[in-house]
Each structure stands twice: as structure tokens, then as C-alpha cells.
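Q: what shape does this take:
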Amino acid sequence: MPSMIDHIVIVDRDLGVLVEQARSVGFTVTPGGEHAGGMTHNALIAFQDGSYIELIAFIEPEKRSTHRWWSRLWKGGGLTDFALLCDDLAAEVAAINDRGLVVPEPEGNGRLRPDGERLEWQSSFPQPVVGETGMPFVIEDRTPRSLRVPHADDETTHANGVTGIAGITLVVEDSDSSALALGAITGNPVESVDTSAAGVLAAKRSAVGSQPGHWIVIAQPDVARVDDLNEGGLPAKYLEKYGHGPFSAVLTTGASPGSLAPTSGAEIDANLLAGSRLRIA
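A: Got it, this is the predicted structure:
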């Protein structure tokens, strides 16, 4: 089974703006580089728990693209996708298929770092285009992960105190059917949890990995509240605009991820980072 949340993805038109805004709220940002194919470039916010936030932008945002994140860019960008880490993707794909969810065979990708180091990895994407199911993709490094993910103390220490990702909340149309897909990917039980979050009818949660740690919550919004102007309308508005996907993420400053919930902590200004809903707990 996947061992952890590898990273979350924030997409916007201008990488420089994302970097500046991230630094303004206390994150240390490390230059990433240009991806294979030359369509996108990125910068990374790396954490002590080994996970990271990828800030990514299209080098030519006006140029139409078949990239799986391009359509989301034109809907407004923001928190767009996320990945789970494994050490044998071919075996993981077979296991996910055996658990009842058909996912594609691994495909390779890479990135050239500013220092000239070439990185390679492979991924399997359960949803060809973001918004279809909201399910995470699974990634395996072909070159050492330490080359892909910053890990030095000065790269993983942040003025805002964040030490890692606790969990991700996905907005989905039907929590029951999405629970089946999520359980097939994580290999862990998906159990009903408290639905006290505003605008949510039902919620289920799955751990990521065999040890207590990262979690994923799937939340089914009350679509009747789509026109509400308060917080209760936000999940339904997300579903209407973006489809299924990552609605929010909780970042920890040291608390065990298992002790935190989707509403834990204080939210970063949602006018920043292309509207990404990030909470620091």
C-alpha cells in the first residue's frame, strides 16, 4: 500500500506570484525546475515529515494544452491534485486493480533541477483529467527521492512552524462510491466520521500507510446549499465549479496527524495561493 501523502499540487498562472505569496505567509520555498516536455515549472515547500507542496505554473499559460492540470488552471487554479508515495508502483497498480479499481499502467516523467540534476519518476493516474473522481495519483521515484524532495534543515524549516501535511479533504458527489475507490487506492478501511463541517452531508476517512499518519477525508456536500453566501455553501460551490477534487488540506506544526480533523487549525488567507484552502494546526 502507499506509505504516505507524497505531495499536494497548487496550480496558478504565475510561479513567481505563488512563490512570493507562499513566503509572505511564512513558508520556505525551494526552486524546483522545469518538467520534461517543457510545459511546466515548479517550486517546492518541503516539510520535515518528508511531504511537500508543489507550486506549479505553465510556462505558456495562454497556450492550449492536453496536460491534465491545464483545464483546472482555466477554472481558476488553486489546490488541484495530490500524490501518494510507494516504492514499487508496478506492484501497487496490480494490488489496486485486485482491490477492484482499474488504474492505468505507470508512465514515466522527470524534471531538470536548476543545478542540472535530472530527476526521474513514474506515476499512475486514476483520473486522466482532474475533476473526474478526485482520487490521488501514485508515484514511485526512479532516481533517489532525496534528489526530488528538498530535505536540508534550512529547506524544511518554516517561519510559520509547519512540519508536515496532516491530511486532505476531497469533495465528491457520492461518498459511498468514492469510498470504494479510495479504499482500493490506500488499501486501508474507509470509515464514516463526524459531519459537523459546514455544508457537508456525509464524510468518510481513510488512513494512508500502515502506521498512524496522513489521512484522506471524502466529503459529500449539500448541493442544495450551492447558492449560500456563507461557509456552508463552499463545498457545493467547489463541486459545481471544479468537479471532484481536493477541497482543503490541513498542515501540522507538530501535532500527530491522527489527532487533527479537516476543520482543525486556522485557515491561511484564501485570497492567496490561487484560492487554496490550507489550514495550519
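
Q: contacts, neighbours, all on C-alpha from now
A: Fine.

Q: could you list the buried residues of stretch 4-16?
A: Buried residues in stretch 4-16, counting neighbours by 16 or more other C-alpha atoms under 10 Å, are found at 4-15.

Q: of those, which belong to helices?
A: residue 15 (DSSP state H).

Q: what's the closest of the buried residues of stretch 4-16 to residue 170?
A: Comparing the buried residues of stretch 4-16 against residue 170 with C-alpha to C-alpha places residue 8 closest, at 12.2 Å.

Q: and the nearest residue to that closest one once chain neighbours are set aside, what element?
A: Of all residues not flanking residue 8 in the chain, residue 82 sits nearest, at 4.1 Å (C-alpha to C-alpha, 6 or more residues apart in numbering). Secondary structure from DSSP states H and E places residue 82 in strand 78-85.

Q: please give me the structure for this one as well, since I'd like to look at both together:
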Amino acid sequence: MSTSATPRPLDHLVLPTADLGIARERLSALGFTVAPIGVHPFGTENACVYLSDGTFLEPLVVGDAAKADEAVATKNVFVARDRQFRVRNGEEGLSAIVFGTEDADADHKTFVDAGVSAGDRLDFSRPFKDASGKADMASFRLAFAAETDAPDAFFFTCERANVPQVDRSALQAHANGAKRLASIIACVDDPASHARFFEAVANAPALPAANGVLQVILPNAAIELVDPAAFKADTGLGAPAGNLRLVAIVFGVASLTQTNKILRANVIEFDHRDNRLIVPAAPGQGAIFIFEEL
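A: Here you go, the predicted model:
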């Protein structure tokens, strides 16, 4: 971890899914507004959920298998790690945490020097369209990191080389009242053994918290590493043991009553526990969703 730079902010989360139609239906039933489909030049497609804090969810499918095959063959880390996740875990889940950056080249060097690089940098552009149909081109530069003994999760920084001049306000308004991504929960048998890695990728200290939780505080969110037993005690839900797995997303909402009403109206299974609404993972959702009031 560099002592001179600030912690990297959360940018977005990648959620592999089998079908964007199912993902759109599920996320809409959860009370989210879902953006139009975005097509990558290397075979994957997304339909994002944008939050008003600037973060977003990226449900991801393989839309063009031939292009994806070509991308893997040319060592495109994004597509290769997505494929690895699907082969190991199936078509649904939470595969990656993405940090914001202003210099992906510097991040790549940092990851290489720290021994955590997952492969070559990636530059790409794709069309972007807002809710009104206004279009622009978005360009990105990515730098990747991963742990060799944690094949079910990867991490990267995302430099927005060209930011579309489009209005996202309609896409950031959600019926469930969601305003921000508050935290991401990762399960692993020994959280402390991953401290050095998270300090390198987040450029933030990994600090012990209550009940053996290891917490990485970002400028706009937190990453919590917990063991499966503690996670089940907290949420009532099981989580895989062994390798590091990204299992849950905590959303900050304007009103828990409003969120509760939406979930009930759309017949979404959830548990109301300790001032949180906990929704088990489902097709098109990938991870456990936890809603808490801001």
C-alpha cells in the first residue's frame, strides 16, 4: 500500500448472469431502474444499474461467443476472468470489484510491483445511451489484480478516458429508494490472510473490526471480509467456505419502509433482520442484496 496516495474509490461491481432479460426482470422487481443494453467490442454485454453516488452494478452476459473466444485467446483479462468465474461457479454471481482511478498505467505498475497483477492492461470503447435515447461513446482503461489462491474473484481499476455527456438522472432514480452502494461483503475462511492483497488493490488499510471482520474503508464505500460462520450468524444465509468469494452487496436506501413496500408488492422473498432487509441471491441478481436505511 502506498502511503502517499488516497484510497481508491469504489466504481462498480460485475455480476455475471445467464440472461440480461431475466436480470432486467429481477432487478426491476427489486425496485431498480435498469439501463439499456451496452455492447462491448469483445463479446460481452451489460445492462447496468446506476446509483446517484456515481457507483453502479454491471450485470454481464456473453452475447457473442466467437468474439469472447477471440478475446480470451488474445489474453483479454476481463473476458478470461469472466469465463473462469462461469466455469467454476455457474452463470450467476458477483465476480469483480472495480475501483475508480485517474491513471490505469500507474495502477498496473503498482500491481505488478506488488505481485498481484492479473495480466495486461485493457483499453476499449463502447456506445452509451441514456434513458432518453441520447447516445455517446464511452472509453475505458483497465488495470487488473487478483490473488493466485482466490480464483473466484478478481479486481480492477477503471479509468474513464472519455465520459459520455449524457443525462443519467432518470437512470439513477429507483423505486426502492436506493442511493448508494454502502459495502461489499466477501467471505473467506481466514480474512486476515488477505489483508496485504486488499491493501495493495484498494490502497487502503485492512483493519480489524468486530467479530473477526476485516474492513477496508474506501472513500465512498467499504469492503468487509468475514468468515462463513460469522456471515451466517449475521444474515441467516450460508456462504461458500474456502477461497475468497464475493457474496453480498449492501445498499443504502432513503427509506426502509419504502423498500419493504416494493419488495412485498413484487413478491420478493426477504428477511427483515436488525434493521436490514436481506434478499437471497436469485437468477439475474447474482449476489445477496442487503438494504439498510441511510
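
Q: hang on, the earlier thing: counterpart of the residue nearest to residue 8 of structure 1 in structure 2?
A: Per TM-score structural alignment, the equivalent position to residue 82 of structure 1 in structure 2 is residue 97.

Q: can you count the residues close to the residue nearest to residue 8 of structure 1?
A: 21 (other C-alpha atoms under 10 Å).

Q: likewise the one 4 residues further on?
A: Applying other C-alpha under 10 Å, we find 21 residues neighbouring residue 86 of structure 1.

Q: list the contacts for the counterpart of residue 59 of structure 1 in structure 2?
A: Following TM-score structural alignment, the counterpart assigned to residue 59 of structure 1 within structure 2 is residue 63. By C-alpha atoms under 8 Å, 6 or more residues apart in numbering, the residues touching residue 63 of structure 2 are 43-45.

Q: repeat that for 10 Å
A: Counting by C-alpha atoms under 10 Å, 6 or more residues apart in numbering, residue 63 of structure 2 touches 18-20, 39-40, 42-46.

Q: any idea how far residue 249 of structure 2 is from it?
A: For residue 63 of structure 2, the distance to residue 249 of structure 2 (C-alpha to C-alpha, to the nearest Å) stands at 25 Å.

Q: so residue 128 of structure 1 makes contact with residue 67?
A: Yes: between residue 128 of structure 1 and residue 67 a contact is recorded at 9.4 Å, counting by C-alpha atoms under 10 Å.

Q: contacting residues for the residue nearest to residue 8 of structure 1?
A: Per C-alpha under 10 Å, 6+ apart, neighbours of residue 82 of structure 1: 5-10, 53-54, 134-138, 168, 245-246.

Q: give the helix, strand or coil label for the residue nearest to residue 246 of structure 1 when sequence neighbours are not counted.
A: In this structure, residue 246 of structure 1 finds its nearest non-sequential neighbour in residue 170, 4.3 Å apart by C-alpha to C-alpha, 6+ apart. Three-state call for residue 170 of structure 1 (DSSP: H, G, I helix; E, B strand; the rest coil): strand.

Q: what residue of structure 2 matches up with residue 170 of structure 1?
A: Aligning on TM-score structural alignment places residue 170 of structure 1 opposite residue 186 in structure 2.

Q: can you check residue 141 of structure 1 too?
A: Checking with TM-score structural alignment, residue 141 of structure 1 has residue 160 as its match.

Q: around that match, count how many other residues there are.
A: There are 18 residues near residue 160 of structure 2, going by other C-alpha under 10 Å.

Q: are we agreed that it is in a helix?
A: No: Residue 160 of structure 2 sits outside any helix when classified using three-state DSSP, being strand.

Q: ok, it to residue 142 of structure 2 distance?
A: Counting by C-alpha to C-alpha - residue 160 of structure 2 and residue 142 of structure 2 are separated by 9 Å.

Q: got the residue ranges for the helices in structure 2?
A: Going by DSSP H, structure 2 shows helices at 20-29, 65-73, 77-89, 104-114, 195-202, 228-235, 256-265.

Q: put together a markdown table for those, with distance to residue 51 of structure 2 on each row.
A: Putting these into a markdown table (distance: least, C-alpha to C-alpha, whole Å) gives the following:
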| stretch | distance to residue 51 of structure 2 |
| --- | --- |
| helix 20-29 | 13 |
| helix 65-73 | 28 |
| helix 77-89 | 23 |
| helix 104-114 | 23 |
| helix 195-202 | 21 |
| helix 228-235 | 24 |
| helix 256-265 | 15 |
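
Q: which one of those lies nearest to residue 179 of structure 2?
A: By C-alpha to C-alpha (comparing all of these), the closest turns out to be helix 256-265, at 11.6 Å.

Q: what is the closest one packed up against?
A: Counting contacts by 3 or more C-alpha pairs under 10 Å, 6 or more residues apart in numbering; DSSP states H and E, helix 256-265 of structure 2 packs against helix 20-29, strand 178-187, strand 271-273, strand 276-279, strand 288-293.

Q: ranking the ones you listed by burial, who's on top?
A: Highest mean neighbour count among those (mean count of other C-alpha atoms under 10 Å): strand 178-187, with a mean of 23.

Q: what's the mean distance for that strand versus structure 1?
A: Following superposition, strand 178-187 of structure 2 is found to deviate from structure 1 by 0.8 Å on average (mean C-alpha distance after the TM-score superposition for structure 1).

Q: how far off centre is that strand?
A: What separates the centre of strand 178-187 of structure 2 from the centre of its chain is 9 Å, taken as C-alpha atoms, centre = their mean, to the nearest Å.

Q: could you check the angle it makes with strand 96-101?
A: Going by axes from the mean of the first three to the mean of the last three C-alpha atoms, to 10 degrees, strand 178-187 of structure 2 is angled at 120 degrees with respect to strand 96-101.

Q: distance check, the residue nearest to residue 8 of structure 1 against residue 138 of structure 1.
A: 9 Å.

Q: residue 23 of structure 1 too?
A: 28 Å.

Q: contacts only, for the nearest residue to residue 105 of structure 1 once chain neighbours are set aside.
A: Residue nearest to residue 105 of structure 1 in three dimensions, not counting chain neighbours: residue 124, with 6.1 Å by C-alpha to C-alpha, 6+ apart. By C-alpha under 10 Å, 6+ apart, the contact set of residue 124 of structure 1 is 83, 89-90, 92-93, 103-108, 136-140.

Q: run a quick neighbour tally on residue 210 of structure 2.
A: 7.

Q: aligned partner of it in structure 1?
A: So, by TM-score structural alignment, residue 210 of structure 2 is matched to residue 194.
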